[in-house]
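Student: this one's sequence-less:
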């Protein structure tokens, strides 16, 4: 066992549990549990958004992708960063003004329909569980590497900790874990980037030019086409990343943790700067790993490129520190995901549908905590079963579902006067069904030699976004036009929603 690693991991666990203990004393009602009492400042919430968004896939996966595939690997960084333009300009302020705790709250201001709220909640639970499984599987491999404990024990450790954070500390504990994680991640990435540059005499262009001699790809390393199978595959992937963020449930819930729209705008701007600086530095991590870690190790342990780079730069001590930061990254992200999933069930399904808004605070809190335990347990079981499976595509699938199902419903609700509840249901299920079906028919699942389905892929591209996202919008539009007479009051409620979405409460 790496002794330094054990100390760093212990420090992360003790620190995050201390945050949870502090937050538990300040979490007494549903507003505290779901939205941190709307008490976060723009800076705090911006750091928390960044911490929630910069996942293990970002820290571990992007570094490995850039190291192995060069230019194509950097598409991850570009897509993740560009997505916040959509969040800032189209959805952040309107959804904050419309909702209380979840995305379904905002939709319900215009469409007070139980089936639609239930469908939105179901879709959001699917997205968060897919995302959570991938994070937990990554945690299992990382902790197994550093602490030499079994994969199952690692999954149970991370799953148990995330459940404790949410059940006892709610959104406040989750937010502060994410804030601390964001600061640690950006700081550690900055330190490693400086060490990498120092190895190349602070010559950035020299670092780039050396790649053609160091990697087996040669001159192709800095050219597109090493990872994605043609321009359409590349476009499909980037569409899902850029548009999917605006539909991710755990990002939308963060819009409700501040007091007003101005603070929401400040939060997203802060998050964009933090995320932008971080993703710019992933270039140095990826190139450094390509230059300083053997190609055999990278090919065998792609998702561990960052810890392997740290080991090459500073031995076991630096590797232990970077691995502990990755551990904190996973804890922060899975906590946010678990809270989003439990909120979707407890607030949208139990309180709003089953109890029709009549549940007491005590009942809502009890169900919220029970749902957090249940969703956490289900995710842990699924992650344990996914140990030997290739689950890397689950993150891209979550983005594709969010972009294909959630985003069309959000945008058409906010900006199309004729849009109605039947169009919303049609768009939601068309986007969800098409994205899942196309992934099943893609090379992610269908592959003659090692695929889950041993056959030639029917859908040729790895990501379904280029087809499923237009289908989501088309489903909403066609569903609305076919049922215009069924809901004649939809246009009238649009006027009310516009006032609530764009006018401050004290000015209405």
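Tutor: Thanks, I have the structure now. Being a predicted model, the structure only gives us computed values, none of them experimental.

Student: switch to C-alpha atoms for all contacts and neighbour counts from now on
Tutor: Will do.

Student: what sits against the nearest residue to residue 359 once chain neighbours are set aside?
Tutor: Closest residue in space to residue 359, ignoring its immediate chain neighbours: residue 351 at 5.8 Å, by C-alpha to C-alpha, 6 or more residues apart in numbering. When contacts are counted by C-alpha atoms under 8 Å, 6 or more residues apart in numbering, residue 351 touches 357-359, 364.

Student: for residue 279, same thing?
Tutor: Residue 279 touches 77-78, 81, counting by C-alpha under 8 Å, 6+ apart.

Student: one more time with 7 Å
Tutor: Residues near residue 279 by C-alpha atoms under 7 Å, 6 or more residues apart in numbering: residue 77.

Student: host element of it?
Tutor: Per DSSP states H and E, residue 279 falls inside helix 261-292.

Student: Show me which residues of whatever helix or strand comes next after that helix are buried.
Tutor: Toward the C-terminus, helix 261-292 is succeeded by helix 295-300 as the next helix or strand (DSSP H and E). Within helix 295-300, the residues scored as buried using 16 or more other C-alpha atoms under 10 Å are 295, 298.

Student: Looking at the contacts of residue 351, spot the one nearest residue 134.
Tutor: Residue 134 lies nearest to residue 364 out of the contacts of residue 351, by C-alpha to C-alpha, at 29.1 Å.

Student: Quick check: that closest one is in a strand.
Tutor: No: using DSSP: H, G, I helix; E, B strand; the rest coil, the assignment for residue 364 is helix, not a strand.

Student: Can you tell me the number of residues neighbouring it?
Tutor: 20 (other C-alpha atoms under 10 Å).

Student: and here's the other structure:
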């Protein structure tokens, strides 16, 4: 893009950034700075508002850019991401949402500390939450960089690098100044914009093919370069036993990971009751389900309208498929309609990234301040206000780490990167959460072993996987210290998390506290005594 068209697109970007900063300023003024206000927005949001915010938090750059790109490149195998992300919400609805709202105050560690020894649990859960959050943030940074690089027509990587830095700086401002209240309203605005943009593009794709889904799929297969194999399983995950196991590993991570994501769990604390938390999830499932169905149309639409080769040429991982599709549907390169539609879609995608990184950063800074600092600090003058100050400083630190890792992973698909974060969440957080809520004999040793028994193997397997080295598209393609053949560690690390929790419990000399479990069970099921 050049000239006036590029200026229009940049203007829309700046307009949204200005809007979000205005929301942050409004939300951040006249607040008393208590942890409840900063972490949970005062618990004043309705189920509808929180449902939109959850959807805004969940429908990330991985969903809008990454999944559609994977479908455009790999057809049927890319659809796995849409299905996995959506099915995961059934687990959240039936097993997690209401119980977590009743048992905790601000973080996952609150749920665990309700029946287990507080200090070791907060340290373990806080460490895990920060690790998962940083991995998730990296994916959003990569998506933002790919988007800006396409917008500016740059191929040297400088635009991507500066965008990663800029997004990191913005997310620190959102969290440090506005807290949960600002973050929630940004996510609500983003969810409305994203659904509107996805609906408009889906309608345009269907109009292009006169509502003929068979014609859409047939054209996508023809232009993919793979023929009918594009519509059948195996194009990405069917090359051999390693690829098939990777497919299973990814599926487990996507379906089980959502219930362990810290920034999703923290959203249940922004409503006044457990019933409101459950209704929030129902609203979010409706929005998220409709959205993921549209990503399938957009992915196959990009393959049919543009061709897989053009998508790959723009970005090897497919992250720019949707903006390029918008450009073509609006009239093509150089047309005013194409430029306007491209700019709107790019701005919506950028809004998606900003909203999600704000939510993740808030969650991770809450874990640092409320769990790690509150547990490890022995300063007698520590107060709730000092905890909030630490949370704001933690946002800066988390942002700096995410920026550094985002610069390293710029060439990886954002949906793939999110799959890694889901695997770590499912390995470290889900086992200990389910054991705490449903296993009467569970002990503190079992909980600590469960967290670290899932977290450490998951991170190590990623480090020694083809994602980091030993492959042409690895983070460090010039070196090879690959030891683990799978790109996603979920198939190994998730069972290890459950196994470590069981083993730690059965070998523990400390008996389970039956009274505290009974109290937790009553509180989880009835809401009696919930904050």
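Tutor: Everything's here; your move. The structure presented is a predicted model; accordingly, all values stated were derived computationally and were not measured.

Student: Drop the TM-score for these two in here.
Tutor: For these two chains in superposition, a TM-score of 0.95 is obtained (TM-score structural alignment, normalised by the length of the first structure); 506 aligned residues with a C-alpha RMSD of 2.1 Å.

Student: Map the residue nearest to residue 359 of the first structure onto the second structure.
Tutor: Here residue 351 of the first structure is matched to residue 374 in the second structure, going by TM-score structural alignment.

Student: same thing with residue 3 of the first structure?
Tutor: Using TM-score structural alignment, residue 3 of the first structure sits opposite residue 7 in the second structure.

Student: Relative to the whole chain's centre, how far out is the host helix or strand of its match?
Tutor: Element membership of residue 7 of the second structure, judged by DSSP H and E, is helix 3-28. Taking the mean of its C-alpha atoms, helix 3-28 of the second structure sits 23 Å from the chain's own mean (C-alpha atoms, centre = their mean, to the nearest Å).

Student: same thing with stretch 96-114 of the first structure?
Tutor: With C-alpha atoms, centre = their mean, you get 21 Å for stretch 96-114 of the first structure.

Student: so where in the second structure does that stretch end up aligned?
Tutor: The aligned range for stretch 96-114 of the first structure is 101-119, by TM-score structural alignment.

Student: max-length helix in the second structure?
Tutor: In the second structure, assigned by DSSP state H, the helix with the most residues is helix 118-152.

Student: got the angle between that helix and helix 3-28?
Tutor: Inter-element angle recorded for helix 118-152 of the second structure and helix 3-28: 160 degrees (by axes from the mean of the first three to the mean of the last three C-alpha atoms, to 10 degrees).

Student: now the strands: where do they sit in the second structure?
Tutor: Here the second structure has no strands by DSSP state E.

Student: Quick check: the gap between residue 447 of the second structure and residue 268 of the second structure.
Tutor: Going from residue 447 of the second structure to residue 268 of the second structure by C-alpha to C-alpha, to the nearest Å gives 22 Å.

Student: how much does the longest helix of the second structure stray from the first structure?
Tutor: In this overlay with the first structure, the average offset of helix 118-152 of the second structure from its partner residues is 1.3 Å by mean C-alpha distance after the TM-score superposition for the first structure.

Student: In this structure residue 93 of the second structure contacts residue 279, no?
Tutor: No: assessed by C-alpha atoms under 7 Å, residue 93 of the second structure is found out of contact with residue 279, at 9.1 Å.

Student: Run through the residues that contact residue 476 of the first structure.
Tutor: Going by C-alpha under 7 Å, 6+ apart, residue 476 of the first structure touches 423-424, 426-427.

Student: Which residue in the second structure aligns with it?
Tutor: So residue 476 of the first structure corresponds to residue 501, using TM-score structural alignment.

Student: same question, residue 259 of the first structure
Tutor: Checking TM-score structural alignment: residue 259 of the first structure goes with residue 272.

Student: what about its match, how many residues close to it?
Tutor: By other C-alpha under 10 Å, 19 other residues sit near residue 272 of the second structure.

Student: which ones are touching it?
Tutor: So residue 272 of the second structure contacts 43-44 (C-alpha under 7 Å, 6+ apart).

Student: What of residue 155 of the first structure?
Tutor: Going by C-alpha under 7 Å, 6+ apart, the list of residues near residue 155 of the first structure reads 136, 139-140, 380, 384.
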